[in-house]
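Novice: coords please:
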Amino acid sequence: MSAAKTLFEKIWQRHIVAEHETSVLLYIDKHLVNEVTSPQAFDSLREAGRKPWRSRSVLATADHNIPTVNRQAGMHDEIARLQLNALERNCSEYGLHYYSLNDARQGILHVVAPELGETLPGITIACGDSHTTTHGAFAALAFGIGTSDVEQVLATQSLTIPKLKTMNVLLHGILPDGIYAKDIALAFLREFGTDCATGHALEFSGDVVAKLSMEARMTLCNLSTEAGARVGIIGVDDVTIDYLRGRPSSPKGRDWELALEYWSTLHSDDHAGFDRHLSFDVSRLTPQVTWGTTPAMTVGLDESVPDPRECRDPEAAMRALDYMGLAAGTPMRAIALDKIFIGSCTNSRIEDLRVVAEVVKHRKVAANIREALIVPGSGSVKRQAEQEGLHEIFLDAGFQWRDAGCSMCLGMNNDSLSEGERCASTSNRNFEGRQGRGGRSHLVSPAIAAAAAIAGHFAAPGEL
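Specialist: Purely as a prediction, here's the structure:
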């Protein structure tokens, strides 16, 4: 009888090409390529006289540094133009699957690949972006990689990865109404820190996870990288299968039946051994808001900015408060905002936009909000939202309705914060300067971002 295995071990062992003392050479099934982290990799590949090992494994689209408005006017700066041109040229030269800015399916890679059925259970995925962990919601091993790794995957269809430990995070309890996956992730990071999963493959499990939609599971796995995890993963169940059924690139016919047979094995066995276990009760969660410069610097909406002396790292907390322009003891609800950003690979899917529409319908963005952006994660999400009439609700409320892209999540295009501007953001990082030099970012769920837009400060939907 074979030994019990974790979900991670099942997929990992199936993909090992060669094993070394501290690392393995892992076969990569799907390679996602963007315009920012790939140009140098292609240049090096070309200089070495090599070609992509398996062109059909590559899916490419520009997402990081593209305009989300007035695209017909061209790119917003020279670097962005060169990056886009390089991606288009490289995809054309090597015959890679590329969704151009004119393609209705274009968008953020971590939104596009799942909704098209390119992300499938049991596969390995690599992408030059740290939030590639998103795809682990489908029981895939998905790795964020650097530019040199992008070249290795292009040239060899494999990736050198240090051996990872395994961690199981059991989410239990009853999730309160009005609490979302974003709140779970931020509260988890507050409790255990941004280094709790360093060097680990993190699996989310438990009844709470089983009741989450695929969109919510993607949010959880997306933010697992903020805990230091190299992989975030969730086992296959009926929710996974229902999401994938009928997707454009999902298996069809007999292949679908064979896939289901394999996918049904993609969960951790009973009594499988993990290197570390964490348990997190969601029953008493309230909406979460970050106050500092890491996702772990989080409090509940009903709380106040903490005293640095009571924080895990007092010096880091003092620096964060100085950068954020906040004083200890300030109620979170008293913090006025300048901008609202709803988007990113964390919270830009149709489920997120429906939540926002429910909150802002028949309401208006507050006068003190200088700009309120809603940026769908893909052209497909935008089209679905418009078919449902959500864009009319957004526009009537005073939001800007943009084209798909990463946008203000990292501020590489014209969507950014100015010095000192404060933003409620549904994105994944609140580091110094993340959304613009000197910008101050507060991470929240789409519901809280929407309510904050209407109130002009942090608020819950029920208080409007």
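Novice: make it CA atoms for all contacts and neighbour counts henceforth
Specialist: OK.
Novice: quick check: buried residues in the lengthiest helix in the chain?
Specialist: Longest helix in the chain, counting residues (DSSP state H): helix 78-94. For helix 78-94, a neighbour-count test (16 or more other C-alpha atoms under 10 Å) marks Ala80, Gln83, Leu84, Ala86, Leu87, Glu88, Asn90, Cys91 as buried.
Novice: what's downstream of that helix, the next helix or strand?
Specialist: strand 97-99 (DSSP states H and E).
Novice: who are the packing partners of that following strand?
Specialist: strand 58-61, helix 78-94 (3 or more C-alpha pairs under 8 Å, 6 or more residues apart in numbering; DSSP states H and E).
Novice: let's see this one next, to set against the first:
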Amino acid sequence: MNPARTLYDKHIDSHRVCDLDDQGHVLLYVDRQVINEYTSPQAFSGLRAAERSVWRPATALAVVDHVNPTAPQRVAQMPDPGGARQVSYLAENCHDFGIELLDILDKRQGIEHVIAPEQGFVLPGMVIAAGDSHTTTYGALGAFGFGIGTSEIEHLLASQTLVYKRLKSMRVRVDGALAPGLTAKDVIMALIRQIGTAGASGYAIEFCGSTIDALSVEARMTVCNMAVEAGARGAFMAPDDKVFAYLEDKPRAPKGELWIQALASWQHLHSDADARFDREVALDASTLEPMVTWGTSPDQAAPISGCVPDPQAVSDLILRQDMHRALQYMGLDAGTPLSDIVISHAFIGSCTNARIEDLRDAARVVRGLRVASHVRAIIVPGSTEVRERAQAEGLAQIFIDAGFEWRQSGCSMCLAMNDDVLAPGDRCASSTNRNFEGRQGAGARTHLMSPAMVAAAAIAGHLIDIRHAGVRP
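Specialist: Model prediction:
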């Protein structure tokens, strides 16, 4: 009799070509890969130098998202010569190796982890790899997505396989109803704060519980996207009727009889009832408050009702030193109420929180209000499709009337790799996934939070509890 298996086990077992040793290394077949202009150049150069071809070009999808400008008027020209070369080299490689490219002017263009699901490129049961750590996003659809390095991209393109070491399994059970104003972003930020940025290192996380069941598919993507900030190399949620409904009308989803067959197969994508996990973590969502970060790591976070913590109150010397460094970089004093922190910028975007539901949340907050006079507020939709939908729903005009800049899609101010860069000392309320030193620009200071919280901060001019801000959570 076969032992009970986790959802992670089922993905690896169904894609294992062979065992390579007794240490857990396997040769893993990968169904699909997403390629971007930033992490692929060396991989393609390696293929060219070795005179190798791409084994299965149809399984790859290439996008331009990291370095492209997001100015309101979309143009193909790149102001940065380095970025321009990355984009042109990607186009050259896709042409020569037969890979589909969604370039800057393509109507399907956008951030890879937004467009892959919305195009139906990601399906339950698949194993998908990409040169970006936030490929964990795809676990929300019942797929196994993980980030890989440049040498691995080359190997994957040449062979459709990777040398892979099995992870341990962690189950995170989240139960309880989220209070008004609380979102999936608060759930994952609270988890990262609880277990730390290394708490899931070496693990694949499976999320379950009543809170997860109640989340929309897009909200689940936010949770899986940021699981990597706790150190996880994979994140899963068993696909359910919400996922199937989300996928049914997607351009690349199976149709007709193939859809019926796919649904029958996907029904088995869940952990067995008596499957054992290497670690169990529980989170009570009913106790959560809106979360914000105060430091330079995603786990340096606290409820908005709290204060900047005092390093002297921490007994661990290394942790205390990390906190001191973070507060020095952030220009904050221990004991300062988080709601007193004044911002200069507000940014809504990224592969974490730039989908249509995120923009709807933000629009409900800012409708009929104005951005504070000292704040520059920017909204960058996650894809051209999201942008057009937001315009059709009237959301874009709400943002424009409130004083937000309404931009084209791309990674933008999530990371300082394009022309959307903060200056030293700028302080940004951001819906992104990382608040590392220099992440949004050298010397720039980042506070992570949900899109609705960013919108509220933009209006108030400082971090603020959306539940008591006089806005519409």
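Novice: so which of the helices and strands packed on strand 97-99 of the first structure comes closest to Ala142 of the first structure?
Specialist: For Ala142 of the first structure, the closest of those is strand 58-61, at 14.1 Å, according to C-alpha to C-alpha.
Novice: can you tell me what part of the second structure the closest one aligns to?
Specialist: Using TM-score structural alignment, the residues of the second structure aligned to strand 58-61 of the first structure are 60-63.
Novice: tell me roughly how far the matching stretch lies from the first structure on average.
Specialist: The superposed stretch 60-63 of the second structure is, by mean C-alpha distance after the TM-score superposition for the first structure, a mean 0.5 Å from where its aligned residues fall in the first structure.
Novice: how far is that stretch from where the chain is centred?
Specialist: 17 Å (C-alpha atoms, centre = their mean, to the nearest Å).
Novice: so what does Glu160 of the second structure match up with in the first structure?
Specialist: Just so we're on the same page, residue 160 of the second structure is Gln rather than Glu. Using TM-score structural alignment, Gln160 of the second structure lines up with Gln157 in the first structure.
Novice: contacting residues around that match?
Specialist: Counting by C-alpha atoms under 8 Å, 6 or more residues apart in numbering, Gln157 of the first structure touches Tyr27, Ile28, Asp29, Pro52, Trp53, Arg54.
Novice: what are the ranges of the strands in the stretch 151-300 of the first structure?
Specialist: 158-162, 165-172, 200-205, 231-233, 276-281, 288-290, 298-300 (DSSP state E, counting those that start in this stretch).
Novice: to Ala367 of the first structure, which of those strands lies closest?
Specialist: Among these, strand 288-290 comes nearest to Ala367 of the first structure, with 21.8 Å by C-alpha to C-alpha.
Novice: counting by contacts, list what that closest one packs against.
Specialist: When contacts are defined as 3+ C-alpha pairs under 8 Å, 6+ apart, strand 288-290 of the first structure packs onto helix 181-192, strand 298-300, strand 440-443.
Novice: OK, contacts around Glu432 of the first structure?
Specialist: Thr293, Tyr323, Gly438, Gly439, Arg440.
Novice: ok, now with 10 Å
Specialist: Contacts for Glu432 of the first structure were tallied using C-alpha atoms under 10 Å, 6 or more residues apart in numbering; they are Gly292, Thr293, Thr294, Ala320, Tyr323, Met324, Gly438, Gly439, Arg440, Ser441.
Novice: ok, back up a step: so of the helices and strands packed on strand 288-290 of the first structure, which one's packed in deepest?
Specialist: Highest mean neighbour count among those (mean count of other C-alpha atoms under 10 Å): strand 440-443, with a mean of 30.
Novice: what does it correspond to over in the second structure?
Specialist: Aligned by TM-score structural alignment, strand 440-443 of the first structure corresponds to residues 445-448 of the second structure.
Novice: check the mean deviation of the matching stretch from the first structure.
Specialist: Mean deviation for stretch 445-448 of the second structure: 0.3 Å (mean C-alpha distance after the TM-score superposition for the first structure).
Novice: just the terminal-to-terminal distance for stretch 332-340 of the second structure.
Specialist: Start-to-end span of stretch 332-340 of the second structure (C-alpha to C-alpha, to the nearest Å) is 11 Å.
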